[in-house]
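Asker: when you get a sec, could you give me coordinates for this:
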Amino acid sequence: MNNRLDNDDPIMLSALQHYSYCPRQCALIHVEQAFDENVHTMRGNAVHQRVDEPGFESFEGVRSEKALPVWSERLGLIGKCDVVEFYPDGRIYPVEYKHGKKRAKAHDDIQLAAQAICLEEMTGKPVTHGAIYHHTSRRRREVAITEALRRQVEETVAAVRALLASGTLPPPVNDARCKECSLKEICQPQALADKTHQHELLDELFNVDE
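Answerer: Just a heads-up that it's a prediction; the model follows:
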């Protein structure tokens, strides 16, 4: 019996990270196929160059697979892990590479947990922990793949699938997230926010108190 949540085409693992960061960003990339470069994406691309080519390395009994394709039939996910470490004791440990300094980001954790879920389904072994490697700090931040985080993954999958099915573009948020977004010029959050504010002012102007 197939216990997949639905029969739609698989969605990219990266879409979960994009959605949890900003639903509008997710729609621009995965619905409208829009993408642009900024200093943050260029740094990210440079960081990923070392792990984008498939291959493996072994050190002290640990086998590291780079650019490993992964998928989940149950959740309908497909993508790849930057690095997956296979330990002699059977542990499986995904590592996601990010530029910037070591700091917790929920959208990165959701992406990593989704990778863990894919690896569990593919190997039949539990994946209890993984790590985000922060390139600027040259440090790993270990992430426990908790039940709460797994629920977040499933909720995000459902939200992304609904967004893709609707084909609609959510409104801009125009907050601190926009500063680092490569799609800021395409999204135009400030212009759209100003337009909304103008409509609010007009409504107040012609609002006559009884």
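
Asker: can we go C-alpha only for contacts and neighbour counts from here?
Answerer: OK.

Asker: check contacts around residue 30.
Answerer: For residue 30, the contacting residues are 15, 164, by C-alpha atoms under 8 Å, 6 or more residues apart in numbering.

Asker: and the top helix by length along the chain, what does it pack against?
Answerer: The helix that spans the most residues within the chain, counting by DSSP state H, is helix 147-166. In terms of contacts (3 or more C-alpha pairs under 8 Å, 6 or more residues apart in numbering; DSSP states H and E), helix 147-166 is packed against helix 13-21, helix 23-30, helix 106-123.

Asker: what residues of that helix count as buried?
Answerer: 149-150, 152-154, 156-161, 163-164 (16 or more other C-alpha atoms under 10 Å).

Asker: second chain to compare with the first, below:
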Amino acid sequence: MKFLKYILEILFPVSCVSCGASINDEKNLFCAKCLTETVFTSYPSVLKNEMVDRLVSIGSLKAAYAPLYFKKDAPVKNVFYKIKYGNRPDVAQKMAEFATEKFMKILPVDLKLDGVCYVPIHKIKLSKRGYNQSAIIAKVVADKLELPLVHVLERSSNIETQTHFGRIDRLKNQEGTIVASKNVIRHKHLLIIDDILTTGATIETCYDALRLSNPDCLISILTLAVTDSW
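Answerer: Below is the predicted model of the structure:
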């Protein structure tokens, strides 16, 4: 039965990204039931919100945004399981389109971005999963914003899962595991893409890598969701 449900979701993409139920409007992501249980951030600004506050340690941060809250007991959890472990890059693309549209509505005209990059995964994980969900999201974002997608970050060593780590342990676990290419020197303001913002440790590790190659590079962040606690 689960396999049949999976096939139907592939063949008939106008379905709820969470439960797979059919929906009438292709513009909608969630069915009525899942929608009532999904919490939106409703940030009025990308320049000042709780994500920006959470990433206060990033000195050159200009903006941050996510359209959804990630709650473990909400339907949105199913969405991210599909994106990360369920071999559903199509769901990642749908969510990326949604997030970018929301982001663009409140993006200040004077916030000049000149490239989109993404949180990397190690080649071992990439070979097992078959794709990097953050790279897929970033491609959609770059296309919609009409910006170049730049591959300037690389995961130099494989790390254990960080699901049960706190902020400090996540930072220690990732220290020195992400490096930036010299090409980052060409950019003045990069938009970093990831699927979920939790403690901010991964983004901070990316920032540290970028800063080593280009100390003057400004950073903004776009994710699909942000955890409601950290």
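
Asker: TM between them?
Answerer: Overlay of the two chains. TM-score (TM-score structural alignment, normalised by the length of the first structure): 0.28; 100 aligned residues with a C-alpha RMSD of 5.7 Å.

Asker: now the helices: where do they sit in the second structure?
Answerer: Using DSSP H, the helices of the second structure run over 2-11, 32-36, 50-54, 76-85, 89-105, 123-129, 133-145, 167-174, 201-213.

Asker: other SSEs contacting the third one?
Answerer: Meaning helix 50-54 of the second structure. The contact analysis (3+ C-alpha pairs under 8 Å, 6+ apart) places helix 50-54 of the second structure against strand 61-65.

Asker: so residue 19 of the first structure sits right up against residue 160, yeah?
Answerer: Yes: under the criterion of C-alpha atoms under 8 Å, residue 19 of the first structure makes contact with residue 160 at 6.7 Å.

Asker: excluding chain neighbours, what is closest to residue 18 of the first structure?
Answerer: Leaving aside its chain neighbours, residue 18 of the first structure sits nearest to residue 26 (4.9 Å; criterion: C-alpha to C-alpha, 6 or more residues apart in numbering).

Asker: which residues are in contact with the one you found?
Answerer: Applying C-alpha under 8 Å, 6+ apart, we find residue 26 of the first structure in contact with 15, 18-19.

Asker: what about residue 168 of the second structure, how many residues nearby?
Answerer: 10 (other C-alpha atoms under 10 Å).

Asker: please name the residues that touch the nearest residue to it once chain neighbours are set aside.
Answerer: Nearest residue to residue 168 of the second structure, sequence neighbours excluded (C-alpha to C-alpha, 6+ apart): residue 201, at 8.0 Å. Counting by C-alpha under 8 Å, 6+ apart, residue 201 of the second structure makes contact with 167-168, 170-171.

Asker: and the buried ones among the residues you listed, selectable in PyMOL?
Answerer: In PyMOL syntax, the buried subset of these is picked out as below (16+ other C-alpha under 10 Å):
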select buried, resi 167+170+171
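
Asker: now the contacts of residue 201 of the second structure as JSON lines including distance to residue 63 of the second structure?
Answerer: Converted to JSON lines, these look like this (distance: C-alpha to C-alpha, whole Å):
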{"residue": "167", "distance to residue 63 of the second structure": "21"}
{"residue": "168", "distance to residue 63 of the second structure": "23"}
{"residue": "170", "distance to residue 63 of the second structure": "22"}
{"residue": "171", "distance to residue 63 of the second structure": "21"}
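
Asker: which among the contacts of residue 201 of the second structure gets closest to residue 178 of the second structure?
Answerer: Lowest distance from residue 178 of the second structure to those (C-alpha to C-alpha) belongs to residue 171, with 11.6 Å.

Asker: check whether that closest one really touches residue 205, as I assumed.
Answerer: Yes: at 7.3 Å, residue 171 of the second structure counts as touching residue 205 under the criterion of C-alpha under 8 Å.
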